[in-house]
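Participant: got a predicted model here, sequence first, then my questions.
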Amino acid sequence: MRVPYKVNLPSGDRYAFIKNTLGTRELHTVCEEAHCPNVSECWESGTATFMILGSNCSRGCRFCAVTHGNMLPLDPDEPEKVYESAKLMGLDYIVITSVDRDDLLDKGSSAFANVIKMVKELKIKIEVLIPDFSGNHEDIDRIIAAKPDVIAHNIETVQRLTPLVRDPRAGYNQTLAVLEYIKKKDHSIITKSSIMVGLGETDIEVEKTMKDLRNAGVDILTIGQYLRPTKKQLEVKEYSPMSRFKYFEEAGYKMGFSFVASGPLVRTSYKAAEGYVKMRGKYD
């Protein structure tokens, strides 16, 4: 099946500088690990997404290109490395995400919180895209207490397809529970989630997922086309037309989301800063 969407190859002085900076510090970005099509656009605009807790994930979701298994020790210098890199890059908005670390007692939440606290010294806006920490409130509380500006956690797909698409440890209802808990614990934190289409879901199922997210208090929603990273991942069932994305965008605003980014190449961190600005009037 031919991909109908086109994106320019990564380029630009700032893109090259950021790529070199990351390489010299042995840091990882989900932009590269997950083969994001927007990497050049985001990096050139002053936004980058760092992936912490190593490059190997303890889970094996069937849509994801990130390496899983063979878990390595945490890097004790990671908070300083992220801080120095963000400072050198002159970032205006940073997104921090991580692999899942089910092998660790606290699922890596303490290390995650330490990175947030360190980067906060730069006085830039911080968005985090967190794992579910198996729904453990104590681990989630560490992230909330670190006070990022936005906390994102992705539901990824509709309920029916969750067992096929996501790792068995990543449940649909667990994701909703995590998002709802964050909003109830600290209403000032902006919450965010993302849905992929093209895996065989119906419009009705997508709309139900959107309503479930809104009922969980989610403020920002992104919807994008699933693009198969390699032949090891799930096949694309359908490439959605722009009209479908436009329909979901309009439906999302009607449901009460404060910002909706919906399009073929939209990913969780795409236009992250713009989504924050849309919400800022309520919280700043």
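Facilitator: Thanks, I have it. Numbering: from 1, shown residues only.

Participant: going forward, measure contacts and count neighbours with C-alpha atoms only.
Facilitator: OK.

Participant: ranges for the helices of this structure?
Facilitator: Along the chain, the segments classed as helices by DSSP state H run 13-24, 30-33, 39-44, 78-89, 109-119, 137-145, 162-165, 172-185, 203-215, 242-255, 272-283.

Participant: this is the comparison structure:
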Amino acid sequence: MPRIPGRAYIETMQKPEWLKVSLQTNTDFTGIRRRMRAGNLHTVCEEARCPNIHECWAEHRTATFMILGDTCTRRCRFCSVKTGLPRELDWSEPRKVALAVQEMELEHAVITMVNRDELPDGGSMMMANTVRAIKQLSPSTSVEVLASDMMGDRDSIANLMEAKAEIMSHNIETVARLTPMVRSRSTYERSLAFLRIAGELDPSAIIKSSVMVGLGETEPELHQAMDDLLENGVRMMNIGQYLQPTKAQLAVQKYYHPDEFAALRETALAKGFLQVHAGPLVRSSYHAGEDYSSYRKAVHPLGRDPELRNTL
């Protein structure tokens, strides 16, 4: 039966062996969950039903904080985060997140957000304040920001860049052709513009983006997306398998084999990316701290050996 663009389908494809996830629930896992509940904090790990939550929480003691509430003003067809009219802002949220980062003794903190299109600044100042609060309480912690497109508003993007997070990330999510079907109130060109503007505003920042595969894209389209990201200043890229979070979202069109992810990674590195993480369970913030450390080694004046990129 042909599929109608924009309509969600119940997933019928059986998941392959390499997508099985090992569940780990130890004291680190329960401790992080308890800390989030105590601070009334949200994580994209839970809200977006990330398959790596047990590994990240139990083994790596990392979590991606999701600020500005748990309700998004957009309804992207790949995402299970709640959609609707958001609640009022919690102006104490930046300090709450910073205290959690301090208590967890994180070396690398990832902060993401729901879309808040009803706010004049898109929520950029709240995110910037969160970065500043973390750096005040935990000066040695590096911070990665995964932001919305801020509707392409340069002033809002400037708010984010002035906070001086080590990594500024915004995901194009998919290839140009599929963007209207996959994403809500977003455009491929606006996402590229966000990444370009971020790099222009702070040339010292690391610019990062991520792409999902398995939504019906072609190999040439993926290669074009890589070229587009490079042309707009991106040097770190994650590539992961799309997994249908619930029956309400788009169905998987293809499961990529690990060998295919390895080939995509090699292609991206050959094109000029300095850091590429690709695999079936890779997500935007998957092993983010390790990736940041590897990137720093790759661009350090004493580590500019071209062969180094192949070991990242």
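Facilitator: All right, it came through fine. Small disclaimer: the values here were computed from a predicted structure and weren't measured.

Participant: just give the TM-score of the two.
Facilitator: For this chain pair, the superposition-based TM-score is 0.97 by TM-score structural alignment, normalised by the length of structure 1; 283 aligned residues with a C-alpha RMSD of 1.2 Å.

Participant: coming back round to it: a markdown table please, covering the helices of structure 1 and showing distance to residue 98 of structure 1 and mean neighbour count.
Facilitator: Shown next, in a markdown table, are the helices of structure 1 (distance: least, C-alpha to C-alpha, whole Å; neighbours: other C-alpha atoms under 10 Å):
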| stretch | distance to residue 98 of structure 1 | mean neighbour count |
| --- | --- | --- |
| helix 13-24 | 15 | 15 |
| helix 30-33 | 8 | 18 |
| helix 39-44 | 17 | 21 |
| helix 78-89 | 12 | 18 |
| helix 109-119 | 8 | 20 |
| helix 137-145 | 12 | 17 |
| helix 162-165 | 19 | 18 |
| helix 172-185 | 16 | 19 |
| helix 203-215 | 22 | 17 |
| helix 242-255 | 27 | 15 |
| helix 272-283 | 17 | 15 |
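
Participant: to residue 233 of structure 1, which of the ones you listed lies closest?
Facilitator: helix 162-165 (9.4 Å; C-alpha to C-alpha).

Participant: corresponding residues in structure 2 for the closest one?
Facilitator: In the comparison with structure 2, helix 162-165 of structure 1 aligns to the range 179-182 (TM-score structural alignment).

Participant: so what touches the matching stretch?
Facilitator: Residues outside stretch 179-182 of structure 2 that contact it (C-alpha atoms under 8 Å, 6 or more residues apart in numbering): 5, 6, 76, 77, 78, 173, 174, 186, 187, 188, 250.

Participant: and residue 145 of structure 2? What does it align with in structure 1?
Facilitator: Match for residue 145 of structure 2 (TM-score structural alignment): residue 128.

Participant: tell me the contacts of its match?
Facilitator: Residue 128 of structure 1 makes contact with 95, 96, 97, 148, 150, 151, 152 under the criterion C-alpha under 8 Å, 6+ apart.

Participant: now neighbour count and distance to residue 275 of structure 1 too, for those, in CSV please.
Facilitator: Formatted as CSV, the contacts of residue 128 of structure 1 follow (neighbours: other C-alpha atoms under 10 Å; distance: C-alpha to C-alpha, whole Å):
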residue, neighbour count, distance to residue 275 of structure 1
95, 25, 12
96, 25, 16
97, 23, 17
148, 21, 15
150, 23, 10
151, 25, 12
152, 26, 12
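
Participant: take the residues you listed and keep only those in strands.
Facilitator: Members of the contacts of residue 128 of structure 1 lying in strands (criterion: DSSP state E): 95, 96, 97, 150, 151, 152.

Participant: alright, calling it a day.
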